[in-house]
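> Structure for this input, please:
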Amino acid sequence: MRPSFQLMYGVLVLLCMTSTASASIQAGHQNLRFVQDEIIVKYTSGTSRNEINSINQLHQTSVLSENRKGRFMKLKVHGQGRSIDKLVQQYRRDRRVEYAEPNYIVHAAMFPNDPYFHESWGLFNNGQTGGTTEADIFAPESWDVRSDASAVIVAVIDSGVDYTHPDLAPNMWTNDGEIAGNGIDDDNNGFVDDIRGWDFANGDNDPYDDHSHGTHVAGIIAAAGNNGTGSAGVCWSASIMPLKFLDATGNGTVTDAIEAIQYAVQKGAQLSNNSWGSEGFSQALKEAIGAADHLVIAAAGNSSSFTDITPFYPAAYDLPNIISTAATDHNDNLAAFSNYGPSTVHLGAPGVDILSTTPNESYEHMSGTSMAAPHVTGVAALLMAEFPASTIITVKDRILNAVSPAIGLRGRVATGGRLNGYDALLGKVSLEQPELTTIFYDDFEQENDPWTVQGETALWHLSGTRYSSISTSWHYGIDNTLNYDTGAANEGYLISPPIDLTTVTFSTLLFNHYLETEDDPNFDKAFVAISTDDGASFTEIFTSRSTDNIMAQETLDIAAYDGEIIRLRFSFDTVDKMYNDFEGWYIDDVSVIGQPAAPLPSLPPTADAGTGDTLSDADGDSFELYTLDGSASMDPEGFPLSYLWTEDQRVLGTAEVFTGSFSIGEHSITLTVTDNEGMSATDEVTVTVVANQPPVVDGGNDRSIDDEDGDGAETVLLNGSASSDPDGQIISYLWQDGETILGTAATLAVPLSIGEHVITLTVEDNGGATGADTFIVTVNDASIAPDARMHIADMDLLLMKRGSSYLGKSLVTVTDGNGMPLKGVSVSGRWELNASLLMVVTKGTDKNGVAVLESRKISVNSGDTLAFAVENLTLDGMTYIPADNAESSDSTHIP
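Here you go, the predicted structure:
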């Protein structure tokens, strides 16, 4: 921070740097200079020499000198390109370090003794006008480097200059090639007695200012500094060439302006100040400026216009030797009246309430980009004096590279910053600013405005009452009463069309507005919000209550929404029905600017043909329909895709989703997708069609029932509903008892006589395939007592190895209906190997009811299956009831 003006006026003062100054390297205006390879460190009392050496060795420093009174060391920093600020922070984190700081370079600050200098906030701003400290061009720091530009001829192409003004007379140019008053064109330049320049408006040799504009501009550039009179210019001395082409009303012609520029170049002016212009494009003026080896500093204009859309010339000519200048206020904001445009305006400079010279030894405050441009002209003159071998392009680059970034200028001027004379003289390059372009702009002048209004009581409408450009703005209010009093609470939203920021960085929202509401934070709310979900929800980013009776400009950093598609919403809510007699809210010239992301290399699409499937020919016609779906295919850049489905180079279809008929067999299908840049990708999918599969039939299990009522028959429920078809549906059922048809329903209740019945269920599916299931139903004579019934209660199969052969044993347990073992039962059965008959064997049961039935030795292979099945049980006086068996067969695999 600078000391106050009162402490610095008229004297040379050393800038004292404290330990807090290191932070200002990052947070301040970054003009602090220090020795690049030295730092100052003070260790805490009691830190040993060995510890100090160890710490310094760790940080790659060595002791250059020690100050014994202050107990600090000056250390040498070893290594190229090391960050002094970072090294200082590393030392400060050590508990043995009392303080560490850069070895700052200090200098005398040059302040003139001109009595009005303290009013020149644009040169030195310490808040004296209520503004922001250091929102200035750093003139005193610049004067430490250079204040004299007397060798530089600066043409002031304007309304003339009061060359007799005490603060300007010492710095006026005279034509040494001309003899005054002899009526002869001594220097043969086509102008007679042009001692002080020329008046192109009136065609004479007296460029005296009869308007005051040119004199004010000249004083900003080079009012004599440190002369105890009036104010000081950016240059304390220079050579001002007055060239008058604007008349007493402030108007002039293009042809006169061209002749003034040509005169300036011919008589050796290295640069000119041009605080004038119009919206009319002149090819002749552009060619004249382009042909001049001369730096043209131009005012951007005072119409609050977006000059990327509505250019103001000559500032907006796309020529390398022009610097276009917007005006800033004492808070580093863009002046409300100033034109702006990131493609057509280069930088900002102080231009509001600027004190400078006016005719007849007077001084006045004026505002305009006319006042901003001469600040730049003065710095350019100092640069040309300091670096006389520099080209005009080099001077321009030094000025634009050294601006102080200002949020109020971000996106409104190309550099995003305000003039900084000191940094320009040092050759310092500011932090690189993004190259911003206009992503979205609406001045609300088109017939079909894409904005929408929401809210049942909304008063938003297009209005010509107030505006910042052309003739129309959006107004929340009632035009004929100039208020928003409807007798009730009202609210409404003005919502933008989608704004695509998906490939944009450094996004910034800019808009002009006039706002007048009830001065109560609980009522009459006006705010701006952003949506990233197409208006489903909004996040508030800005609110305001008043613009102090001006059409103000707002700049909002919305970089947090980079990469999104957004909608803007301007919302107004009166909350209540009282005190609504205020003009409301006008919105105009809404723009979003940003830096388009570097174009990505073109990427190929991705094809996705789906997962494929295996289908059954359910209807048995040898074909099946299948839908191929490529909708999961995509292009990473969002390009539309074309689709091509092929099988063995045969085209099947060209739709994203395609249904085809496929024959029985395996089909390998290729999907090829192509984007609009001709890049392709493929994917394959397999579709298999299998022949119709027969149904799976389930008629039930073998069962035994008793004739409970002794009438010689029993009703049995036959249920085939558990049958199914794997690839279709069952369309018919057929129940048979032997050859006798019982019925054709899925379930059937039928009477069966005493005895064994072989029941068969046959079903048919919709593809014509059939299947059958056979089981036995035994109807028992209920007159057989339990102790006269016999059945197999248990069965075990054993496998025994005999050398290289095997022997099978089946242990069959037979009991009566009461569970008592039966001795002497003849058990007959059959051994099978791999389902082929091996032998038939019969054995009787012992007293435990167990019969052991053995196979002969057999030669087998690993994996063979050996099985035994009981065919019959016989014993006098006993009846074999198979339905009561626990099991009647068993098998085992050869290991």
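
> C-alpha only now, for contacts and for neighbours.
OK.

> Could you check how far residue 685 is from residue 666?
According to Cα to Cα, to the nearest Å, residue 685 and residue 666 sit 11 Å apart.

> Over to residue 264?
From residue 264 over to residue 666 (counting by Cα to Cα), the distance is 88 Å.

> So for the two, which sits in the more crowded spot?
residue 264 (26 against 13; other Cα atoms under 10 Å).

> Not counting sequence-adjacent ones, nearest residue to that one?
Nearest non-adjacent residue to residue 264, counting by Cα to Cα, 6 or more residues apart in numbering: residue 155, 6.1 Å away.

> Now the second one, please; I'll put the structures next to each other:
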Amino acid sequence: MKKSILASLCICLSLGAFAQELKTKANWFNLDYEKDGVRGMSVEKAYDELLKGRISKTVIVGVVDSGVDIEHEDLKGKIWVNENEIPNNGKDDDNNGFVDDINGWDFIGGADGTDVEQEQLESARLYVKYSELFGENPKKRLLRKYKEEYNTFQKIKKEIDESKKEAEQYLPMYETMKENLSITEQILGDVLGSETFSREQVQAIDDSKVDLRVRQSKQYWLRMEEMGAGSVELQEGIDHFKEQLNFNYNTEFNPRAVVGDNPDKLEYGKYGNNEVKGPRALHGTHVSGIIAANRDNDLGVKGVANDVKIMVVRTVPGGDERDKDVANAIRYAVDNGAKIINMSFGKPYSPEKGWVDDAIKYAESKDVLLISAAGNDNANVDVVTHYPTKYYKSGGEAKNWIGVGASSYEDGLKMVADFSNYGKKSVDVFAPGVAIYSTEPGSKYGEKQGTSMAAPAVTGVAALLKSYFPTLTAVQLKEIILQSSIKLKDEEVILPGGEKEGRFGSLSGTGGVVNAYEAVKMAIQMTAEQ
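Purely as a prediction, here's the structure:
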């Protein structure tokens, strides 16, 4: 993913850091296509025209993610508090199996309060497991007995070797580009008399009045700015490849000792801690803001749902989440009152899928809706599975599940995010997931993109519906969200991952984009008939 910037470069000199400018309207995912010109979810229209005077009931939403900055200015009053637990007394007051779980639980933390920050990818963990099973020269009898596992082992080994080689190639290139960045910043900054500058300011530099070095810096900066490759992106590239080499694909790395559990045993309520922010809360905080950022405080961003409490269930490190933690996270959220669970994560392997399947079935039995990001590999997930998935290992599928792809603020051919996974069977619907402005740790805000942002947009709509129409079941919420989506099946779009065009209807089961206004209309009608 990070190499895409590099592939576009024909120079070694990088751009200077330019001030972040929003690609579109800050709250576009809440806006209306006809009124505002962007294909948002018509959330504001729903509040203005359909929900005025109606009474809502608070809904608890479980956010299974990397952790959340619960002190963020725009999330104050929006974080779940376990009223049955006395804070910090070292006791399990409500007898739910978790000590001092005031705002949720951290399934990747140790009893001493430390946290797992980085993890291996699941492929690396499987590589270690299969290496121990097969050794260097496996016997034919072993290969016959574990044929499928051996084939997976060979596939994984190739993937890891290729990814490590790529990271080793690109990391020094990004580091050089980052180093050259400071040179470019200094050159342009001296000319403009400022450490930060906009595209317009750089364009305004008169070539006839500056030397060759400045002219070259100007040219480079403008080209890089056009590609969206700033200092932040370059550092993200460096961090990405370093994490791959040092942690994700490092078969010698074992962070689980921090947790102190047996990762091969399910053990619900036997491990973790109550520290829900963790060392890398950016992703979870951004997701939570999309769902629940305060709509009434004139700060930052407006979340989709106005009467919601976020239950933080920290499960996702840098690297791949473990099936054990996902299964326990779902169960924890269900047991403690969440009616909707957002899952903005995923991976290509799921060795203990049965544990996750059982948790999904448990959530279904308790009338809890699960909303999952489809993934960001521009892949057909009907063919290449993205876990977790609504399809059970034993057959059949979850009825309480919505899989979400990412749409863009642009219309026409560029309506679909080029990174989004898709699938006529596995992806149910699309929702805004490009240039989403939301909360970030430290009471900051920023734009991010991914199906990780599209899923909480849908979660927000589901929470909005559940809060105003509390009698709706999880299955009914799903039915309303899918049936009321704006159907654009025959729209020609650029298919994810390339320049090939096709019909939007080929990318999901509904061929639709989620729309809160239409969903509320349907909910009014459905509940009136109950």
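
> What does the TM-score come to for these two?
The TM-score (TM-score structural alignment, normalised by the length of the second structure) is 0.56; 312 aligned residues with a Cα RMSD of 2.4 Å.

> quick one on the thing from earlier: next up, identify which helix or strand the residue nearest to residue 264 of the first structure is on.
strand 148-158 (DSSP states H and E).

> Equivalent analysis for residue 502 of the second structure, please.
strand 501-503.

> chain center to that strand: distance?
With Cα atoms, centre = their mean, to the nearest Å as the basis, strand 501-503 of the second structure stands 26 Å off its chain's centre.

> tell me what that strand is packed against?
strand 492-494 (3 or more Cα pairs under 8 Å, 6 or more residues apart in numbering; DSSP states H and E).

> What lines up with residue 329 of the second structure in the first structure?
Taking TM-score structural alignment, residue 329 of the second structure has residue 260 as its aligned residue in the first structure.

> mind checking how far the closest residue to its match other than its chain neighbours is from residue 150 of the first structure?
Excluding the flanking residues, the one nearest residue 260 of the first structure by Cα to Cα, 6+ apart is residue 243, at 6.1 Å. Residue 243 of the first structure sits 18 Å away from residue 150 of the first structure, taking Cα to Cα as the criterion.

> Neighbour count: these two, which is higher?
In terms of neighbours (other Cα under 10 Å), residue 243 is the more surrounded of residue 243 of the first structure and residue 150; the figures are 33 against 21.

> give me the element the more buried one is part of.
Per DSSP H and E: strand 237-244 holds residue 243 of the first structure.

> And for residue 797 of the first structure?
Residue 797 of the first structure belongs to strand 789-802, assigned by DSSP H and E.

> Can you name every helix or strand that that strand contacts?
Strand 789-802 of the first structure packs on strand 805-816, strand 879-880, strand 889-893, going by 3+ Cα pairs under 8 Å, 6+ apart.

> Now distance to residue 227 of the first structure too, for these, in a markdown table please.
Output for these, formatted as a markdown table (distance: least, Cα to Cα, whole Å):
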| stretch | distance to residue 227 of the first structure |
| --- | --- |
| strand 805-816 | 131 |
| strand 879-880 | 141 |
| strand 889-893 | 121 |
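
> Comparing those strands, which comes out most buried?
Greatest average neighbour count among these goes to strand 805-816 (a mean of 21), per mean count of other Cα atoms under 10 Å.

> Moving C-terminal from that strand, which element do we reach first?
Counting by DSSP H and E, what follows strand 805-816 of the first structure is strand 826-833.

> Can you state the residues of the second structure onto which whatever helix or strand comes next after that following strand aligns?
Next helix or strand after strand 826-833 of the first structure toward the C-terminus (DSSP H and E): strand 836-844. Using TM-score structural alignment, none of the residues of the second structure align to strand 836-844 of the first structure.

> In strand 836-844 of the first structure, which residues are buried?
838, 840, 842-844 (16 or more other Cα atoms under 10 Å).
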